[in-house]
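Participant: only geometry, no sequence info:
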């Protein structure tokens, strides 16, 4: 007869996600995880596998959640340019709030572990691809609504915005980032708005 787990796996995964997001992969030890999750080391290994397995699972969980939120916000009916503006401003608001110094888990993982970790690289690339496709579709809608400057290519603009968004996340980890972030968003919007 198998033993019943003594902890909630989803709660433990969320707790591990918060710890990895705050400390990073390398700085988080198995002892840190055991103490933070309040589980025995044997239970941790039996449920999640290695520390790396747990890290990958938490990164996948985080990316799926945040990617779904971004796709939903960009998919709402209405102006495509307004949807992009809302996304950019939402990133800045998130950075100015609690997430600022902690940063985006996907960006943190890319900075810490790419290119040497193939499993993490796949998840990061998948998240970036999801964002780029969602931006492209939104900008296609904006083009059909005659909101973009003449000759704009939605796919190229989406790639540019992906770079801006990830750059916002990186710069947001620094001190006094507000001026830089606001200036970047303003410039990105000037590129998108039809005269």
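Facilitator: Looks like it arrived, so ask away. Please read these numbers as outputs of a predicted model, since none were measured by experiment.

Participant: Please make it C-alpha for all contacts and neighbour counts, starting now.
Facilitator: Fine.

Participant: Would you mark the buried spots in the longest helix along the chain?
Facilitator: Longest helix of the chain, by residue count under DSSP state H: helix 118-144. Residues of helix 118-144 classed as buried: 120-121, 123-124, 126-128, 130-143 (neighbour count, 16 or more other CA atoms under 10 Å).

Participant: name the helices or strands packed onto it?
Facilitator: Applying 3 or more CA pairs under 8 Å, 6 or more residues apart in numbering; DSSP states H and E, one finds that helix 118-144 makes contact with helix 51-75, helix 80-96, helix 105-113, helix 154-171.

Participant: Residue 33: which of those helices is closest?
Facilitator: Of all the helices and strands packed on helix 118-144, helix 51-75 sits nearest to residue 33, with 8.6 Å by CA to CA.

Participant: second one coming, line it up with the first:
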């Protein structure tokens, strides 16, 4: 009979997510993880397989919590411009916090995609969910007359996701929300 898991998996994933987010995959050792999570290496391997498995689980945790919250808030706002602006400003503030840790998904794309197909899949799914959510908001906005009929909601959503990714990389380089936030208003002129 196997031993029962003696730690809270969700709490461990939250702590692992925070550590990977602040340090990156390569700079985070198994020793760092076991210390930060407060669990033994055997328990970590039993629960997540290996460091790659824990990293992808931490990305999934990020997707299910922070990324999902941003998309839910996007869909609950009133007009499209305000909703998109609010979502992007929120992402900037998160990315510039903690000395510019950036966005975990964008960090993963920059650090791991050439080496890890599993991470590529998780990041691609997050990007696609963002693009679809934005396209839905933009379609509804076009029907309400908030944006011109000539706009393609899918192309605009793709542009906005690409812009946001670049903005989140910039947040790591120069973690100054006050300097980055006006750029959102420039990007939103694409809706004119």
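Facilitator: Done, it's in. Because the structure is predicted, anything quoted here is derived from the model rather than measured.

Participant: Please state their TM-score.
Facilitator: Once superposed, chain against chain, the TM-score is 0.91 (TM-score structural alignment, normalised by the length of structure 2); 192 aligned residues with a CA RMSD of 1.8 Å.

Participant: Can you lay out the helices and strands packed on helix 118-144 of structure 1 as CSV showing mean neighbour count?
Facilitator: Shown next, in CSV, are those (neighbours: other CA atoms under 10 Å):
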stretch, mean neighbour count
helix 51-75, 17
helix 80-96, 19
helix 105-113, 19
helix 154-171, 18
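
Participant: Same list as before, those that is, but in TSV and with distance to residue 193 of structure 1 included.
Facilitator: Shown next, in TSV, are these (distance: least, CA to CA, whole Å):
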stretch	distance to residue 193 of structure 1
helix 51-75	17
helix 80-96	7
helix 105-113	28
helix 154-171	12
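
Participant: right, so of the ones you listed, which gets closest to residue 42 of structure 1?
Facilitator: Across these, closest to residue 42 of structure 1 is helix 51-75 (CA to CA), at 12.1 Å.

Participant: ok, average deviation of that closest one from structure 2?
Facilitator: Compared with structure 2 after fitting, helix 51-75 of structure 1 deviates on average by 1.4 Å (mean CA distance after the TM-score superposition for structure 1).

Participant: angle of that helix against helix 118-144?
Facilitator: Per axes from the mean of the first three to the mean of the last three CA atoms, to 10 degrees, the angle that helix 51-75 of structure 1 makes with helix 118-144 is 0 degrees.

Participant: Excluding chain neighbours, what is closest to the spatially most central residue of structure 2?
Facilitator: Closest residue to the average C-alpha location of structure 2: residue 105 at 4.3 Å, with CA atoms, centre = their mean. Nearest non-adjacent residue to residue 105 of structure 2, counting by CA to CA, 6 or more residues apart in numbering: residue 123, 5.9 Å away.

Participant: what separates the residue in structure 1 sticking out farthest from the centre from residue 42 of structure 1, distance-wise?
Facilitator: Distance from the centre of structure 1 peaks at residue 1, with 40.7 Å (CA atoms, centre = their mean). Taking CA to CA, to the nearest Å as the measure, residue 1 of structure 1 falls 18 Å from residue 42 of structure 1.
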